[in-house]
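*Asks:* My questions are about this predicted structure, shown below with the sequence.
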Amino acid sequence: MSWDVLIFDAPADARSVDQLPQDFIPPPLGAGPDVRRWLRENLRDLDLSDPAWGRMVGPTWHIELNIGSHDPVDSIMLYVRGGGDDVLAVIARIVATVGGRALDISTGEFLTGEPTQTAGWHGFQQYRDQILRGS
């Protein structure tokens, strides 16, 4: 179970996925080799031994980056597990590195990078903890 965040190039004025045109096709983030190089240069803790799947491990969280093998790279899906709000700053760094915007799949809203924007992340953790307690 993970909190899923999709990074893709979206219009800056859209606050949620509902505000994207129905025929919207995002432009690529960049050529595959360029995107991987940018990530390696800016995220020291990133393991890209599998170029299609990056991995980052923090003190209380884990992120898998599904970059895929397509060239160019249209989007990157992040699968975030664990806890701690410091992971939000890491997601913001990933977005700043590759460009585009981060869409919280659980809420349908774009992350703005504001420290107070934690509803999707906290909601995921509460749901996960509830499921685990019920097991």
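*Replies:* Thanks, I have the structure now.
*Asks:* use CA for all of it now, contacts and neighbours both
*Replies:* Will do.
*Asks:* Pull out the buried residues from the longest helix seen in the chain.
*Replies:* Criterion DSSP state H: the longest helix present in the chain is helix 119-134. Buried residues in helix 119-134, defined by neighbour count with 16 or more other CA atoms under 10 Å: Gly120, Trp121, Phe124, Gln125, Arg128.
*Asks:* alright, now check it against this:
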Amino acid sequence: MSWDISIMKFSRQFESVADIPDDEKLQVLGTRSSVRETISSIFQGTNWSGPARGVWNSHSGSIEFNLGENDPSEGVRLQVRAGKEVAPLIVELCLSNGWQGFDYSSGDFIEKSEAPESGHESWSSYRDQVIGSDE
């Protein structure tokens, strides 16, 4: 199980998913190589085991980055298995590149949220219900 976020780029910044018009098209984030470099600049030490997959490990867990099959890349899927303290790094990644991160747990763009870690809290609560909590 993971806290899932999809990073995309649109023709302009949207405040919420509801604001995206039906005819909006995804923009290119960059070449796989440039997207890997951009991610690695914030998530230093990411291990890119292939052109489309990287894993970042920290003391609180890991994040798997999936760039997809297309080059140039139109999106990145994050599978977060780390503590909520990674939320500001994900926000930084989005804001510094004009990208938007859709948080599947909250239904919001993580970089627009007043509490970007709220999706992680929802996900971890659900996870604890499903697999049980040690607490």
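*Replies:* Ah, there it is. Since we're looking at a predicted model, the values are computed, not measured.
*Asks:* What's the TM-score once they're superposed?
*Replies:* Once superposed, the chains reach a TM-score of 0.83 (TM-score structural alignment, normalised by the length of the first structure), with 132 aligned residues with a CA RMSD of 2.2 Å.
*Asks:* Output the contacting helices and strands for the longest helix of the first structure.
*Replies:* On a contact count with 3 or more CA pairs under 8 Å, 6 or more residues apart in numbering; DSSP states H and E, helix 119-134 of the first structure meets strand 3-8.
*Asks:* Pull the distance from the strand it packs on to the chain's centre.
*Replies:* 4 Å (CA atoms, centre = their mean, to the nearest Å).
*Asks:* Contacts only, for the residue nearest to His70 of the first structure when sequence neighbours are not counted.
*Replies:* Leaving aside its chain neighbours, His70 of the first structure sits nearest to Gly32 (7.0 Å; criterion: CA to CA, 6 or more residues apart in numbering). Residues counted as contacts of Gly32 of the first structure (CA atoms under 8 Å, 6 or more residues apart in numbering) are Ser69, His70, Asp71, Pro72, Val73.
*Asks:* again with Asp47 of the first structure
*Replies:* Gly54, Arg55, Met56.
*Asks:* For the first structure, which segments count as strands?
*Replies:* 3-8, 47-50, 53-57, 61-66, 75-82, 101-104, 109-111 (DSSP state E).
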